[in-house]
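Undergrad: please work out how this folds:
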Amino acid sequence: MATMRVGFCCVFLMLVAVRRMPSATAGGWPPPNYADALTKCLLFYEGQRSGKLPPTQRLTWRKDSALTDGQEGGVDLVGGYYDAGDNVKFGFPMAFTGTVLAWSIIEFSAELGPELVHAHEALRWLTDYLLKATAQPNRIFVQVGDPYSDHNCWERPDDMDTPRPVYQVNQTHPGSEVAGETAAALAAASIVFKSSDPAYAATLLSRAQAVYNFGHTYQGSYNSLGNAVCPFYCDYNGYQDELVWGAAWLNRATSSTRYQCHIIHGIKQMELEENGSDLEFGWDAKNAGNYLLLFLQQKNDSEYGRLVEEFACAMMPQSHSNYIKYTPGGLIYATPGCNMQDVTGFSFLLLLYARYLTSARRTLTCGTSQYPPSALIDVARSQVNYILGQNPLNMSYMVGYGTKFPQKIHHRGSTLPSMDQHPQHLFCGDGTPYFNSNASNPNLLVGAVVGGPNDGTDNFVDSRYWPNQTEPTTYVNAPLVGLLAYFSKN
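TA: Now for the predicted structure:
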């Protein structure tokens, strides 16, 4: 576990006189419509569905797709989500999406209001698939689709004809990071469905325990699958953080400490391996999320409390964090890839910690400075507002929200004409002219949040050629669901 020294620019005790983040109407911006954004944020998941679409499908330009997935391996792997703008089903980031979407629902179910039913639908679409992928003992089907042939073609998911091989981890080729994350998703989802569908919740929890035991017993990285995994969703941070993550969610789902020894051992291993930073939280690194989740379960643990406080302090704009920066327009900037993952993920954790501080009647102490919980909430709100249009370019980074938003996102289904408009089959090379076109995408992937500015500035290029800026992903929206639900009521 790599710790990070965080310096602070303030040299005197400060409680109220903190630098405030922009207000909802600063710069002449209209106040965001968080409820509308929440509706669209969840609608996005319907555009990412794989498999047989239900009659309730609202994004009707999408059609059934990948109805034979799994046949090559003799299993049923129909369903689930495409992770981003391609047509591969990557199990590792899909499971992380499920964990955080479930966490959003657990923490903000009351605030979700009428959108709770859509949140449940989005989560169940994912967990139904994870149950299929883990149906065989000591085996997880972690991916469907050849990423190289898929990325070489610009095809609709509805009639794609690229190879659909299946990839698995098992006792001889383990994948502890995928097992830990999948167990976390199933365990967290079991909490969501416990009251509305107890039988389904029990199935999820039982499977989560079996999957976790597999990942813990047969330890190793799914990176051994080679080119099928890397460099697409290669695990760079090691798998101990996922084993801790899965154990922590199982503790919460079972209301017990039966996995506590696994957590303690996993954290010791993380410290020895020093993979990643304690300030990271995303599909690969769970460090900051682990510490907050564990602290909220064990509030008397001073070490977890210290690590969460370190994370929150680094998030404050006044800090001199070497990891977390802000663009001139106020957007969090941590990594040059899909930066919005950090924006929504960090903001979600900060909001949860602020809620704890409020309930405990505490403030955040950073060196000689102190911040009330409202200061942390202001940071989280400023990031959501930036996504929704309060930024130097005066544009929303959520497709379909506001009057100005990305039009040429890096997404195959959105770029190509729908089967309603073009029922003839589109082969691999047929999509290239659409990719190269300067025209706006014909199909609106409502609610998709793109990667956004990713170089430390507030610049943005609306072009399919820039996937780091214009490609949406399922795991960016998952924490945003919770954020938007909270701000829609607060």
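
Undergrad: switch to C-alpha atoms for all contacts and neighbour counts from now on
TA: OK.

Undergrad: check the offset of stretch 335-354 from the chain's centre.
TA: Stretch 335-354 sits 9 Å away from the centroid of its parent chain (C-alpha atoms, centre = their mean, to the nearest Å).

Undergrad: and stretch 151-158, by the same measure?
TA: Put simply, stretch 151-158 sits 23 Å off its chain's centre (C-alpha atoms, centre = their mean).

Undergrad: now do the end-to-end distance for it.
TA: Across its full length, stretch 151-158 reaches 16 Å end to end, with C-alpha to C-alpha, to the nearest Å as the criterion.

Undergrad: what does that stretch contact?
TA: Identification of contacts with stretch 151-158 by C-alpha atoms under 8 Å, 6 or more residues apart in numbering yields 50, 62-66, 86-87, 162, 412-413, 416, 419, 426-432, 435.

Undergrad: among the residues you listed, the buried ones, what's the PyMOL command?
TA: To isolate the buried ones among these in PyMOL, judged by 16 or more other C-alpha atoms under 10 Å, type:
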select buried, resi 50+62+63+65+66+86+87+162+412+413+416+419+426+427+428+431+435
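
Undergrad: among the contacts of stretch 151-158, name the ones in helices.
TA: Arg412, Gly413, Thr432, Phe435 (DSSP state H).

Undergrad: those residues: which two are farthest apart?
TA: Maximum pairwise distance among the ones in helices among the contacts of stretch 151-158 (C-alpha to C-alpha): 13.0 Å, between Gly413 and Thr432.

Undergrad: I'd like the structure of this one too, to check against the first:
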Amino acid sequence: MLFGATRCRPDYGDALSKSILFFEGQRSGKLTNQRMSWRKDSALRDGSDIGMDLVGGYYDAGDNVKFTFPMAFTTTVLAWSITEFGQLMGDQDLQHAHEALRWGTDFLLKATSTSGTVVAVVGNPISDHNCWERPEDMDTLRTSYVVNTTHPGSEVSAEIAAALAASSLVFQSADAKYSATLLDRAKEVFKFADSYKGSYNSSVGAGACPFYCDFNGYEDELIWGAAWLYKVTKLEYYWKYVNDNIPNFEKSISQDYLVGGFLEFGWDAKHAGIAVLFSQVLFPLAMDSGNSSPFIRYADQFVCSVLPNSPTKSVTYSKGGLLFKPGSSNLQHATSLSFLIMVYAGYLKDRVVQCGGLKASPSDLREFARTQVDYVLGSNPMGMSYMVGYSNKFPQRIHHRGSSLPSVDQHPKPIKCHDGTPYFESQNPNPNILTGAIVGGPDINDQYKDSRVNVSQSEPTTYINAPFVGVLAYFKASK
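TA: A predicted model of the protein is given here:
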């Protein structure tokens, strides 16, 4: 066996239901079918500054801004989770997952409803981060930041194209008309992203940076969008686009990540995701011809750079067994890379990945992912679940405005910008449980400080949860 024995198995089904419920706590707009009842309507005039209806979508984390780039990535991965593992969720969880996905795609359709324009951010980040207030009370600037033909944003536009294409797969059987709408818009937005190349870093400026700057360029998003469009349409144009851009793919790896660039998969970088996604298409062709595609080789290298026993491992692990990469909010790496490992295990079928002298089978890959899932859910040195509301011990003081302030039901009068500061500074547990939220997680020494001030560890994000949905669905069914 490749990995050591784990403790008593978590309740993956309960964790799955809660991980999907979390998205209801992040909803913006006019709330419907709302199970997280302490959340109410918010930001009902979004887009009015530019004459657009931009009501809806998700707040990405503990603040009240709608950043389209990470929101689109969240949508892409949630759709991928449902496509790969939705049949294992059970009817009720699958229905709620569809609702969570549609909340995102409905907004992305609004954000791309004007030809030649894509909405990149809604809400002034500086104004928002200067206040600690409930989304229901917002009196901060709700500025709409857009990219267009003269001020392009290829990364945010191409990620939206990927999200809409991936989501069209999910809705093909449930709502064929909506699925077709998503796919048509994905094609339009991809064409815009490719025709008017440029980074939204420059076009949006302080609306995106330093919060969600694109650090590695937009080439990976363009290939990522084309790969998803090929997966859905099988059109030769997108196949050719992906293969013609292999040099750009490899250049972006070597240019921005001198060592181990193919490891990256998250809201900013899509290299490992592209390799894994396109490997599914290429496996039959590669096996027939006897030649291995660069994407298959990169997918194998990705696996070998993650597995803890691999001689070419490029990540680190805590003593408790949690995967670590540089930067804050580390659990985004543990959940997203575990998801990719799980997806690739399914694509491999009976094939083995060779990592030097180590042979890793699909079952080895799944067992690795299980170690990460179990750690997040409580099999760790602190005995703490890093999913809020799961088990008896979980973070109580998460960095999240709505969770940390009294609900509108409990405190009907508005809590203005700086009136929320005492709640932020309080040592009391948050009054509202953001069920299912996965926080940034412990440090490399397996320690976690339960404090709202400790942003990198205590803030949840939608893009931490989205990949975890698929992984939990698999383990729920295989328990």
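
Undergrad: re earlier: need the ones in helices among the contacts of stretch 151-158 of the first structure in CSV with distance to Pro174 of the first structure, can you?
TA: Below are these laid out as CSV (distance: C-alpha to C-alpha, whole Å):
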residue, distance to Pro174 of the first structure
Arg412, 32
Gly413, 33
Thr432, 38
Phe435, 38
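
Undergrad: the stretch 251-400 of the second structure: strands as residue ranges?
TA: Secondary structure of the stretch 251-400 of the second structure (DSSP state E, counting those that start in this stretch): strands located at 316-317, 323-324, 353-355, 358-360.

Undergrad: Gly85 of the first structure -> the second structure?
TA: Applying TM-score structural alignment, one finds that Gly85 of the first structure aligns to Gly62 in the second structure.

Undergrad: skip the chain neighbours and tell me the closest residue to its match.
TA: His400 (3.8 Å; C-alpha to C-alpha, 6 or more residues apart in numbering).

Undergrad: show me what the one you found aligns to in the first structure.
TA: Aligned by TM-score structural alignment, His400 of the second structure pairs with His411 of the first structure.

Undergrad: before we move on, what about Ala100 of the second structure?
TA: By TM-score structural alignment, Ala100 of the second structure lines up with Ala122 in the first structure.

Undergrad: from memory that match sits against Gln48, does it?
TA: No. Using C-alpha atoms under 8 Å, Ala122 of the first structure makes no contact with Gln48, being 10.1 Å away.

Undergrad: give me the number of residues near Leu250 of the first structure?
TA: Applying other C-alpha atoms under 10 Å, we find 28 residues neighbouring Leu250 of the first structure.

Undergrad: secondary structure element for the alignment partner in the second structure of it?
TA: In the second structure, the residue equivalent to Leu250 of the first structure is Leu229, according to TM-score structural alignment. Element membership for Leu229 of the second structure (DSSP states H and E) is helix 219-233.

Undergrad: mean shift of that helix relative to the first structure?
TA: For helix 219-233 of the second structure, the mean deviation from the first structure after alignment is 0.4 Å (mean C-alpha distance after the TM-score superposition for the first structure).

Undergrad: list the contacts of the helix or strand containing Leu16 of the second structure.
TA: Assigning secondary structure by DSSP H and E places Leu16 of the second structure in helix 12-25. Here helix 12-25 of the second structure makes contact (C-alpha under 8 Å, 6+ apart) with 34-36, 39, 58, 93, 96-97, 100, 387, 389-390, 434-438, 462, 465, 468-469, 472-473, 475-476.

Undergrad: what of stretch 213-225 of the first structure?
TA: Applying C-alpha under 8 Å, 6+ apart, the set of residues contacting stretch 213-225 of the first structure from outside is 138-139, 167, 169, 171, 173-180, 229-230, 234-235, 238-239, 243.

Undergrad: go with 7 Å
TA: Defining contact as C-alpha atoms under 7 Å, 6 or more residues apart in numbering, one finds that stretch 213-225 of the first structure is touched by 138, 169, 171, 174-177, 179-180, 229-230, 234-235, 239, 243.

Undergrad: same thing with stretch 270-280 of the second structure?
TA: 220-221, 224, 227, 262-265, 295-296, 298-299, 302, 340, 344, 347.
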